[in-house]
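Colleague: Okay, predicted coordinates and the sequence, questions at the end:
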Amino acid sequence: MARVILRDGRVAELRRARNTKEEVARIRELFAKTSPESLYFRFFHMIKEVDDKTIISMMGDGKQALALICLHEDEVVALGNYKATHDEMAEVAFLVKDGFQGRGIGSLLLAHLAEAAWLSGFRNLEAHILRDNYRMLQVFRASGFEMVSESDGNSVHLIWRLGRHEQSRNLQAVREKLATAASLHPFFQPKTVALIGASRNPKSMSHQILRNLLTAEFTGVLYPVHPTAKAIAGVRAYPSVKDIPDSVDLAVIAVPAAGVEDVVDDCLSAGVKAVMILSSGFSDVNAAGAELEQALLDKLRSAGCRLMGPNMLGVLNTSEQVRLNASFAPEMPKSGRVAIASHSGALGIAILDYASKVGVGVSSFASLGNRADVSGNDLLQYWETDSETDIILLYLETFGNPKKFSRITRRLTRNKPVLAVKSGRSPASLFASHRIGPALVHDDETISALFRQAGIIRADSLQEMFDITALLSTPVWASGDRVAIVTNTSGGAVLTADMLTRERLRLMHPVINLGFEALADSYREVLPVVLEDNSVDAVLVLYTPVGPSEEDEVAEAIADALREVRAKKLGQGEKFTKPVVANFLFRGDYLVRYIPVDTAYRVPIYPFPESAVRALARVVEYQNYRRSPVGRIVDLADFDGETVRNHVRQQLGSNVHRTLQERELRELVEMAGFTLEQLPEECRVRCSIRVESDPLFGNLLRTYPEGIGAFQGVYAVRLLPLTDLDADALARLVAGWFADAHTRQRGKSALAYYDGWVSDLTDFFSRLSQLVEDVPEVSGLQVTIGNYEGQIGWVGKVHAELGRPSESEGPVLE
């Protein structure tokens, strides 16, 4: 069963129809409640009743025929099915209840049925649609599939080839983003909030939530719910959410876990749109709690209501139009453009407090708790569409769906920076968390690869995350890696120059040392010259007080210099594009501060030069990512995925799983068009390339050199499928390994030779990615390229695993 979100933000369930009496009766009821016109469009003739035999035949066996149903409030509101018309073709058809048409259900059913049919081995789908059925024709035409249409007068016959295509992926992603954002609207922009479990005891947690809502001056209507109190904190209370004389957008539940189920029942009876459960005592404690959590989720999903939590510390929105603080944060943070999500509730509140101390303004915040329903992926899609948010900060403990996370962030980070701190980087962290399990600690290099591919800025600590955010919050980001240093002492400059090298930034020109005399005037005079130097992309200003402090004067001198250059650029019709990053040592605290320049620009001051350099380096890396071309999923025109897949399915036969022999694998790679030039015999190095199926991250590609001691521990990881840019980057990395090994063995550079081999390697990685994408039966593959025992080219270990793809690999159960 899978949660799907409709175009209007409502939540529904999508799953395979079951051949039971109860299920058949529910589907029969769908037909009975559907208008004669819709039935005519579905069956091409007037029909009064659909018998059980017809319904059962639609369900099929999941291979030659499959039916999916969409449920809303425990009612079947749509049915989609396909049936095989011959070995490679299946016909698809839909029926959507009249009141639910136009909400995207048809598009969802088509996408899921197409994926299921493809995994079952069908090459093509077809559909017959009456010409007057405009809505259904639009569903097919907007699907992203390339269709061939034929008209025979009254109907249209559509045929399209199955597979994972870029256009259909993108359209599905856009639909999901907009629907998900709509579904979270009641959490962040409610007009009415019911606080259930509100207490008159000022020391209770629920009373604190009430006070926070009132203190923040929530612009909507607040309804405390208490079984006996007539008012709490001067606000009229109601005995039950069902007694509230208004429709409730958001219910905040703060009652003990044992009483939550009854409260949820009341919320559903009252038609509440979204539920937030603060209470603990669910999957965060034991198996019984997990069962209760699942029961609550099932109830809410069947009613089309979204859930945030349980075991969370709330949400907030600082927008002047909302001013919502339904959290345990004692103070409303400064309004700003930074959204924050935290897997840890208590740590999330601390993060908010730190944001206020370092002057980072917040747009909205969510503590996700147990993430029974609303996930970090959902929040990312909401913030992607949120005009109030420019930067997103994440504190992550685990990944629920890394493949989806990767897809969303690859799109999102092109427009908005995403910074993440990922805990659980070592086995020792297992002993520090109640969420003990394999999902908590994972291969850290795999996570780093995911972040790199998606353009996510990874910070090693919360402090570093805010250091980077401080620079991103300014309107000017470095356009390159060329850095100038202006200082009043050489000690800090030496340390900074070393750090620049480690962070792969370049020091331009000798360090400008102003000495100790007339410091403010010196900074004011020198900085404009450096800022107007076309060979400099960013300026690092170091200040170490000696004797009486001139900190305020130096800060004002820096601001004056920036005002002068910015005004000059503006007068010339140009844009000021060079950031200034400062370090003032020994200021008495260790927080980022700012030098205000004007209402739109300020200079971050870091407590240590290393912090300043690291922040600058991460922003430069992010800028390089944003300026790079947008990669596309590899789709080679000469790669015949259908033929390759048919060959693999024949090799697999009736087996659920088998290992290919080397001869069979060589047939496979030759059929897929893999070619590589021979390597020079004198280069005694090999490179192993392995595709593996990871239970958390899906298909991974690992590449590492063999046979050279200096390469021990060196490897690269990428999540599949690769983009064309991923394939090129891997090719250059591997070519560099060969060149380096050759040079060390022979004492002369071989870079030029192996640089010419990059195109072959790029094609190799592209084909490998497309093989795994187009042939889901390939569950594992390992080959070695290089020289081995007198052989050149495909050598060493050659191994492949095949297995029948399960329906869980498709979006139906994603």
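Modeller: All right, it came through fine.
Colleague: For the rest of this, base every contact and every neighbour count on C-alpha atoms.
Modeller: Fine.
Colleague: How about the contacts made by the closest residue in space to His226 that isn't next to it in sequence?
Modeller: Nearest residue to His226 in three dimensions, chain neighbours excluded: Pro239, at 5.0 Å (C-alpha to C-alpha, 6 or more residues apart in numbering). By C-alpha atoms under 8 Å, 6 or more residues apart in numbering, the contact list for Pro239 reads Val225, His226, Pro227, Thr228, Ala229.
Colleague: here comes the other one, which I'd like you to weigh against the first:
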Amino acid sequence: MPPARTGRGATGTASLTGMVDVAGAPAPYPAAWEADVVLLDGSTTRLRPIMPDDADALQAFHVGQSERSTYMRFFAPLQRLSDRDLHRLVHVDHTDRVALVAVVDGPPPAAAPSPDQPPPADAPPPAEHIIGVARYDRVDADAAEVAFNIADAHQGRGLASVLLEHLAAAARERGVRRFVAEVLPQNGRMLGVFTEAGYAVRQRTEDGVVTVTFDLDPTDRSLAVMADREHRAEARSMRALLTARTVLVVGPGPEPLRPLRARLVERVVRGLVENGRGQVTVHAVGVARRDDLPAGVHHHARLEDVPVPVELAVVSQEPDQVIEVARRLGALGVRGVVLLSSGFAEAGPEGLERQRALLRIVHGSGMRLVGPASFGILSTHEGVTLDASLALRAPRPGRIGLFCQSAPLAVTLLAAVERRRLGLAQFVSAGHRADVSGNDVMQFWGEDDGTDVIGLYLESIGNPRKFSRVARRLAAHKPVVVVTAGRSGQVVPPGHAVRPTRAPRRTLEEVMRQSGVVRVDNVHQLLDVVQLLAHQPLPPGRRLGILASSASVAALVAEAAAAGGLVVTGVAELLPEDARADEVRDTVERLYSDPEVDVVVAVRIPSLGVPDPVVPREVARAAARTGRTTVACMYDLHGVTAELTAADPTGRLRTVPAYAAPEDAVLALGHAARYSAWRTADRGRTVHPEGVDTRAARRLVDAHLADAAAAGAAEGAAVALTPEQTAQLLACVGVDLHPSVRVHDADEAVAAADRLGWPVAVKTTVPALRHRADLGGVRLDVADADELRGDVAAILALAADHHPDPAVPPVEVQAMAPHGSACVVRTTEDPLFGPVISFGLAGDAADLLGDLAYGVPPLTDVDVAEMVRSPRAAPRLFGYRGLPALDVDALEDVLARVSVLADGLPELRSLELNPVVVAQEGVAVLGAYATVARADRADGTRRLARP
């Protein structure tokens, strides 16, 4: 892609001094800006801030560019960068002058070896080479000039777009709010990068140069563009792995330190050859030639002897050998590495560093990594079985995609799949998921026409916000069924690099619910639901019809159905064990023709334990003919069976899944019905209340943090805002704090009440008594000065027993708000989940009983409405026991504004609005408490190649 040119300082004729710290040195190297990214073609590369040591690499990058690209960048021919230019370009302050480079391992593009001539075995490790540069130079407090330059050999891979995303994120972090670039009119591809990024771009042409200007605040469109690019890139990277037709297996050699490693690769070789049936080419290095291994394997003494290109590599070696193997795999054109070996992050700090070094090499060579400790991958794409796994037998081909993490659980999961006779389209075991995760595989399944249903067994979730975004997109057209290790999702097995979390245990459940994910409790339930969704149409409703051999069985099914969220209509047909074939047919027909029935549960368990071929056949035919979602519990049938399979009117075979117990069948049916309702319901639009200015909020918070740092606050420490500062912050998003004044004594209280207007409320500022009218900490409807003086005296006496903070006035006087119900709105920035919003009605009962609703922004209007209605005490807002209905719309507006503030301001460590009084008309926020700290959000507005 031809580069954009920064007008000011582009050729070294001008530069900015830049902001420096008090010692006069540039800001510290921003290691947090380092990132591995997946490009549009599915390959990977690394982004990092430029360093002075990059001078030679930058000169080599510049010299390797075409004359046209150099002209587009500098508006003049420039064969080499002068020493002055080079020094200026690699010396930046990481604040006012910022530059990011995209780097890969290996020789520069102009000197790349022929694919037919890989480097010799004794070649030194490849050096980093620059393939793209993005930089900005600040021109005023809000604006910076931006420039890009992409290597000719790497244009068209989406590198400029991803550099723009990361540079914009860095700029926002440094307070830059607007980018300006000067581009030649003929540089249409670079102009397209700006316009297609989703920002509101303004263009002006003068003197033959196009000046492009756009604000950096994320918009719905820019976020959607980023998510779409991320989706396509990650889907392509996984497709390269799952559709590989040339596989290299790298073993530990003839005399391995651990014989198990040799047995692992032998199992992989056997599966690749026997199940690939000549359609998968298999190469092997370090795998012993054994008589019992199948023929058709191409053995090689060295990696350098393997003919190129190779699409996929499966590696089982000692951990300290894996890194060198990975270096050499990149030269073979490998797109993905399945690492069976363990001994990395789970082995302690040394292993974690080894894993990081491995990822740097893998991503620097454009590859993806599945593992460490992976069980392997399986795929039946387009009729070709790719079995690069440790499975004893490849599963039947089908249209189910399964993902799990640990290898031991993969064994049990695949065994259960075989027992049920389910067919798989793909199976991926990510092991400790150092790179490829469930998010990546879901991106692929969203594009794959051969997959209908997705099941995931997750031991940990490294990026819940991305998981929510990806899963919601996928669940909109394909069901996603998930089981996690523990209900809270906070179990972190060894080897899984996951941030700690302080979020409530229900947070993950809310993430799943918002995403439309079907969450189950165990692997048994996972496959119960998957087999139903894979073989039956989605339920059109929840009204249940029952076919049973006895009234007691029908009652048991009805009880389980009611508990599972189905509607028990009372439609039940009893079928005696000795019914004739015509009676069976008539009874089944009568049940399926009832217009009050949406779904059917058929239970047939004969007392003598003799299989009955008639009932399964008639149920299968009726279900296929009518399209009624059906589940069955029938003696001697389990999973997918021929007895319960019939063709629908289009000729497509439909199977009624069979379950071991009626409760299992009903539970799966309830999950399917809820998912169907979610998929057809209006999920709303992301909330964007008017009058929200997160940019102004960020400026306020930056100023408060700068003041705290100047006063000696510890780096990263949370800073509590004063009531005045909190009110200013809330005003930025259109939330008004009800006026109040903090006072020290009765005279000040009376003066405050005169200013605010009578009647007033008076309350203590002592945390233990705040909001506690029952303990005397709050007095309402104080109508005159005498009453106020008496109340102040009583509150001061009460507060004295609780050691008030001498720096805080002990009494607060506030104008009375209209009467209504008191609610609490909170948000907390969690290291793992990001912002977590909670809502509940105020009072000890709500907190002690956990009667709270949770949401993870960004929220839609439907999400906000559901949050307000979810607490058990919510009926008090809607006219409970004859009370007037309250202004729920105004309450939802406050909740929406808080969610936007929390989502757009990661520096907001915590915020509590308490109480928020909801009246018949309007709401009043009577108290607000906030803390802020430097941002450290795991998932921001940058694409990253990480779990």
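Modeller: Yep, it's here. Because the structure is predicted, anything quoted here is derived from the model rather than measured.
Colleague: Overlay them and tell me the TM-score.
Modeller: Superposed pair, TM-score by TM-score structural alignment, normalised by the length of structure 1: 0.90. Supporting alignment: 787 aligned residues with a C-alpha RMSD of 3.1 Å.
Colleague: From Gly251 of structure 2, how far out is the equivalent of the residue nearest to His226 of structure 1 over in structure 2?
Modeller: Superposed on structure 2 with TM-score structural alignment, Pro239 of structure 1 falls opposite Ala301. Distance from Ala301 of structure 2 to Gly251 of structure 2, counting by C-alpha to C-alpha, to the nearest Å: 11 Å.
Colleague: Give me the range in structure 2 that stretch 476-491 of structure 1 lines up against.
Modeller: Stretch 476-491 of structure 1 maps onto residues 537-552 of structure 2, going by TM-score structural alignment.
Colleague: what residues does the matching stretch touch?
Modeller: Here stretch 537-552 of structure 2 has contacts from 554, 557-558, 561, 565-577, 588, 591, 596-605, 627-629, 670, 672-673, 676-677, using C-alpha under 8 Å, 6+ apart.
Colleague: Buried subset of those as a PyMOL selection?
Modeller: Of those, the buried ones can be selected in PyMOL as follows, counting by 16 or more other C-alpha atoms under 10 Å:
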select buried, resi 554+557+558+561+565+566+567+568+571+572+573+574+575+577+588+591+597+598+599+600+601+602+603+604+605+627+628+629+670+672+673+676+677
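Colleague: The contacts of stretch 537-552 of structure 2 in helices, which ones?
Modeller: Judged by DSSP state H, helices contain the following of these: Ala554, Val557, Ala558, Ala561, Val588, Leu591, Gly670, Ala672, Ala673, Ser676, Ala677.
Colleague: So what would you say the end-to-end distance of the match of stretch 476-491 of structure 1 is?
Modeller: Counting by C-alpha to C-alpha, you get 29 Å between the two ends of stretch 537-552 of structure 2.
Colleague: now stretch 635-655 of structure 1
Modeller: With C-alpha to C-alpha applied, stretch 635-655 of structure 1 spans 29 Å between its terminal residues.
Colleague: That stretch: how far from the chain's middle?
Modeller: Relative to its chain's centre, stretch 635-655 of structure 1 lies at 31 Å (C-alpha atoms, centre = their mean, to the nearest Å).
Colleague: Pull out the buried residues from that stretch.
Modeller: For stretch 635-655 of structure 1, by 16+ other C-alpha under 10 Å, it's Asp635, Phe639, Gly641, Glu642, Val644, Arg645, His647, Val648, Arg649, Gln651, Leu652.
Colleague: still on that earlier bit, just to be sure, which of the contacts of stretch 537-552 of structure 2 are found in strands?
Modeller: Judged by DSSP state E, the contacts of stretch 537-552 of structure 2 include 567-574, 599-604, 629 as members of strands.
Colleague: okay, and the longest helix anywhere in structure 2 goes to which residues in structure 1?
Modeller: Determined from DSSP H, the single longest helix within structure 2 is helix 220-242. Under TM-score structural alignment, helix 220-242 of structure 2 corresponds to residues 166-188 of structure 1.
Colleague: Against structure 2, what's the mean shift for the matching stretch, could you check?
Modeller: Comparing stretch 166-188 of structure 1 with its match in structure 2 after superposition yields a mean distance of 1.6 Å (mean C-alpha distance after the TM-score superposition for structure 1).
Colleague: separation between the closest residue to Val557 of structure 2 other than its chain neighbours and Ala560 of structure 2?
Modeller: Spatial nearest neighbour of Val557 of structure 2, excluding adjacent residues (C-alpha to C-alpha, 6+ apart): Pro662 at 6.3 Å. Note on Pro662 of structure 2: its distance to Ala560 of structure 2, by C-alpha to C-alpha, is 8 Å.
Colleague: residue ranges for the strands of the stretch 301-450 of structure 1, please.
Modeller: Using DSSP state E, counting those that start in this stretch, the strands found in the stretch 301-450 of structure 1 span residues 306-308, 314-317, 324-327, 335-342, 362-367, 391-396, 418-422.
Colleague: could I get those as CSV with mean neighbour count?
Modeller: Output for the strands of the stretch 301-450 of structure 1, formatted as CSV (neighbours: other C-alpha atoms under 10 Å):
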stretch, mean neighbour count
strand 306-308, 25
strand 314-317, 26
strand 324-327, 28
strand 335-342, 22
strand 362-367, 27
strand 391-396, 22
strand 418-422, 23
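Colleague: which stretch among the ones you listed comes nearest Ser356 of structure 1?
Modeller: Closest to Ser356 of structure 1 of those is strand 362-367 (C-alpha to C-alpha; 8.5 Å).
Colleague: got the angle for that closest one vs strand 391-396?
Modeller: Following axes from the mean of the first three to the mean of the last three C-alpha atoms, to 10 degrees, one obtains 20 degrees for the angle between strand 362-367 of structure 1 and strand 391-396.
Colleague: What segments of the stretch 301-450 of structure 1 are helices?
Modeller: Per DSSP state H, counting those that start in this stretch, the stretch 301-450 of structure 1 carries helices over the ranges 345-357, 376-385, 402-412, 444-454.
Colleague: Of the ones you listed, which stretch is the most buried?
Modeller: Of all the helices of the stretch 301-450 of structure 1, helix 376-385 has the most neighbours on average by mean count of other C-alpha atoms under 10 Å, namely a mean of 22.
Colleague: Asn141 of structure 2 is in contact with Val176, isn't it?
Modeller: If you look again at residue 141 of structure 2, you'll see it is Ala, not Asn. Yes - counting by C-alpha atoms under 8 Å, Ala141 of structure 2 does reach Val176; the two are 6.9 Å apart.
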